[in-house]
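In: A predicted structure for the sequence below; I have some questions about it.
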Amino acid sequence: MSEAFIFSLVKNSSSIYRKLLITLPVLILALTDWLVPSTSAWGDEGHRYVNLVAAEKLPSAMPAFFKNAAARLSFLGPEPDRWRDQRELFNALREVNAPDHFIDIDKPEDFQALPNDRYKYADWLRAKGKDPKDVGFLPYAILEGYQKIQVLFRLWRDPQQAAERDQIEQNIIYYAGVVGHYVADGAQPLHTTIHYNGWSTSLNPDIFTREPLHWRFEGEYVRAQIKPEDFRELVKPAQPLQDPFSDTMKFLFDSYNQVEQLYRMDKTARWEANNRNTESKRFVAGRLAAGSQMLANLWYTAWLNSVR
């Protein structure tokens, strides 16, 4: 099978391309780097930054052990990509984990009243003739992570669990760091669309690039041009969410609404390591700040809602 043929499939079918990424890792390794970039939102650095800045914005009401865990929380930001990207394993972990990193909401009107249950959502998609693995489970990865933290904070508060409080604290930090990864994915516009690595449909009136740009944007550019201080001041102190799932969907819709702007900016200042355009930096800083803000709010809400 020639590389030209593979590229033709990639350009014309985001579903086929995503399946190549998930189910044909041997083939992926044989392709050139420009053809199949990494699809880890924000790369290692961006995920660490989002968790770190979120930890800095927590109120004094949060337990000290959690507020003092910023370094560990930051390290855990890329954790789900560590599970997924060990390509030599080629096992069930990658297959089951990959759809948690994205959701294609290119028809927002279809996603206005989703069930807050992963399996009911999957049934709903199948009834519409869609494969849930192709559409993605990102909001459910966030919701389930939030609920794990809430349960653990509840155990931490329980006097009957005092003897094992140290163990519970470690679990809280771990799951809080991991859910941060999915929140950061949600702040990356390319994780909310079928156009996640080049414009993928025949209808392209703005003549957006069809070439891979996912890693150029979130990996090469962020690594070279962004530091936590570039967006730290954009993040406000954590505030409680009204409804974690509904607020998660609003957060994802906001990210999706930035997709065309991201592509438009690539036309004027290409997303790559040497892009020093001020507007490019402001755009990425805003998205990373949105991730940190949502994450800080989510952690704080889990703490507040852990009261029996």
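Out: Sure thing, it's come through.

In: drop to CA atoms for contacts and neighbour counts, all remaining ones
Out: Will do.

In: what's near enough to touch residue 252?
Out: 139, 186-187, 192 (Cα atoms under 8 Å, 6 or more residues apart in numbering).

In: try it against this one:
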Amino acid sequence: MVSHCAPKKIFSEEAKFFFIITLILSLVKGQNEALGSDIRWGFWAHKRINRMATFRLPPEMQVFYKKHIEYLTENATNPDKRRYAVVGEAERHFIDLDVYGDSALLILPKFWPAAVARFGEDSLRKHGIVPWQIQQSAYQLTEAFKTKNPGRILKVSADLGHYVADAHVPLHTTRNYNGQLSGQEGIHGFWESRLPELFAGNYDLWIGPAEYCDNIAIEAWKIVRDSHLACDSVFLFEKQLTLRFKKDEKYSYELRNNVLTRSYSREFSEKYHQMLAKQVERRMKASVKMVGDIWYTCWVNAGQPDLREISGFAPGIKEAQEQAEEQKSWLQKLFNVRTESD
């Protein structure tokens, strides 16, 4: 006898919800991978930097940070995802110092209100605001510590780590960020993607315990200064090496995500890496140091709140739903997808 009863409800609403979240996040991850080398630094280095910075914190902070180390690691790439979809995000990742001339580091005000008064907000944002964004994010993290808001602490910490790391990339301090002005197109992904991909397994990224920053604004500007000073060798060595290689020797083809992609050959990459004399490793190591130092400084400036009181925090359905909606929004804007409202 055939039953005509209604079928059982196999999946609960909660199960469906988390399935949708997983699907959205996997789509976003796949899109970011498809975008290519211009955000590859975000996929390996950003995650590694945030993760290593966590181990530099004192026990009073590790009681919270180590418990959420996977969040801090995986969400280190969120600003890059927002960069393609959220208005106002892209300029937080760089600053074109050469636009302001040889005296840029002398004439640019170190604090945002003074910079706006002198150059205007639109002009500043057009040419990048990363040193000021680091200051803003540090302020936000200090406030999150003061209110002991665990979700906010994690979100701002992950984002702050990203901006600090971006400021350590030489090519994030020049308008010739991808060699497009010097006939060296692709150098951005080469420096921050291909080289770490091949050689970062041997990098020593351990520094020691976090240290207090007396002035975060000054430290942020030191970062971009040191990054910008490294630009000359980034471009010069690539150009010199190119003259020694035939075109079919400079590049090779590799299968990435089932797509045949042209990359800088291993031999060319090795030679360039040697010429840079551990420059990429030094900038990554400096990133780990500064991320840990600023996290620690924000906690101290907030009065060293007892993080044991929030150590039991675990993102619930509400937080997961907010994250999924945010990711969904990025995805929709990225693809310019129009969806029907519920």
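Out: Received, thanks. Remember, it's a predicted structure, so these values are computed and weren't measured experimentally.

In: Quick TM-score on the pair, please.
Out: Once superposed, chain against chain, the TM-score is 0.71 (TM-score structural alignment, normalised by the length of the first structure); 245 aligned residues with a Cα RMSD of 2.8 Å.

In: picking that back up, ok, the contacts of residue 252 of the first structure vs residue 218 of the first structure, which is closest?
Out: residue 187 (11.0 Å; Cα to Cα).

In: Aligned to the closest one, what sits in the second structure?
Out: By TM-score structural alignment, residue 187 of the first structure lines up with residue 168 in the second structure.

In: Quickly note the distance from that match to residue 175 of the second structure.
Out: 15 Å (Cα to Cα, to the nearest Å).

In: So between the two, which is more surrounded?
Out: Remark: of residue 168 of the second structure and residue 175, residue 168 carries more neighbours, 28 against 18, as counted by other Cα atoms under 10 Å.

In: contacting residues around residue 154 of the second structure?
Out: Contacts of residue 154 of the second structure (Cα under 8 Å, 6+ apart): 68, 71-72.

In: so what's residue 147 of the first structure closest to, chain neighbours aside?
Out: residue 302 (7.2 Å; Cα to Cα, 6 or more residues apart in numbering).

In: Make sure the one you found is actually in contact with residue 144.
Out: No. The pair residue 302 of the first structure and residue 144 fails to qualify as a contact (Cα atoms under 8 Å) at a distance of 11.4 Å.

In: Just want to know which of those two has more residues nearby.
Out: Neighbours per residue, other Cα under 10 Å: of residue 302 of the first structure and residue 144, the larger number sits with residue 302, 24 against 16.

In: In the second structure, what sits opposite residue 146 of the first structure in the alignment?
Out: Aligned against the second structure by TM-score structural alignment, residue 146 of the first structure finds its counterpart in residue 138.

In: Its match: how many residues sit nearby?
Out: Residue 138 of the second structure - counted by other Cα under 10 Å - has 23 other residues nearby.

In: repeat for residue 98 of the second structure
Out: As a burial measure, residue 98 of the second structure scores 16 neighbours (other Cα under 10 Å).

In: and if you look at residue 147 of the second structure?
Out: Residue 147 of the second structure has 13 neighbours, counted by other Cα under 10 Å.

In: Map it across to the first structure for me.
Out: By TM-score structural alignment, residue 147 of the second structure lines up with residue 155.

In: looking at this, its match is in a strand?
Out: No. Using DSSP: H, G, I helix; E, B strand; the rest coil, the assignment for residue 155 of the first structure is helix, not a strand.

In: If anything else comes up later, I'll come back, but that's it for now.
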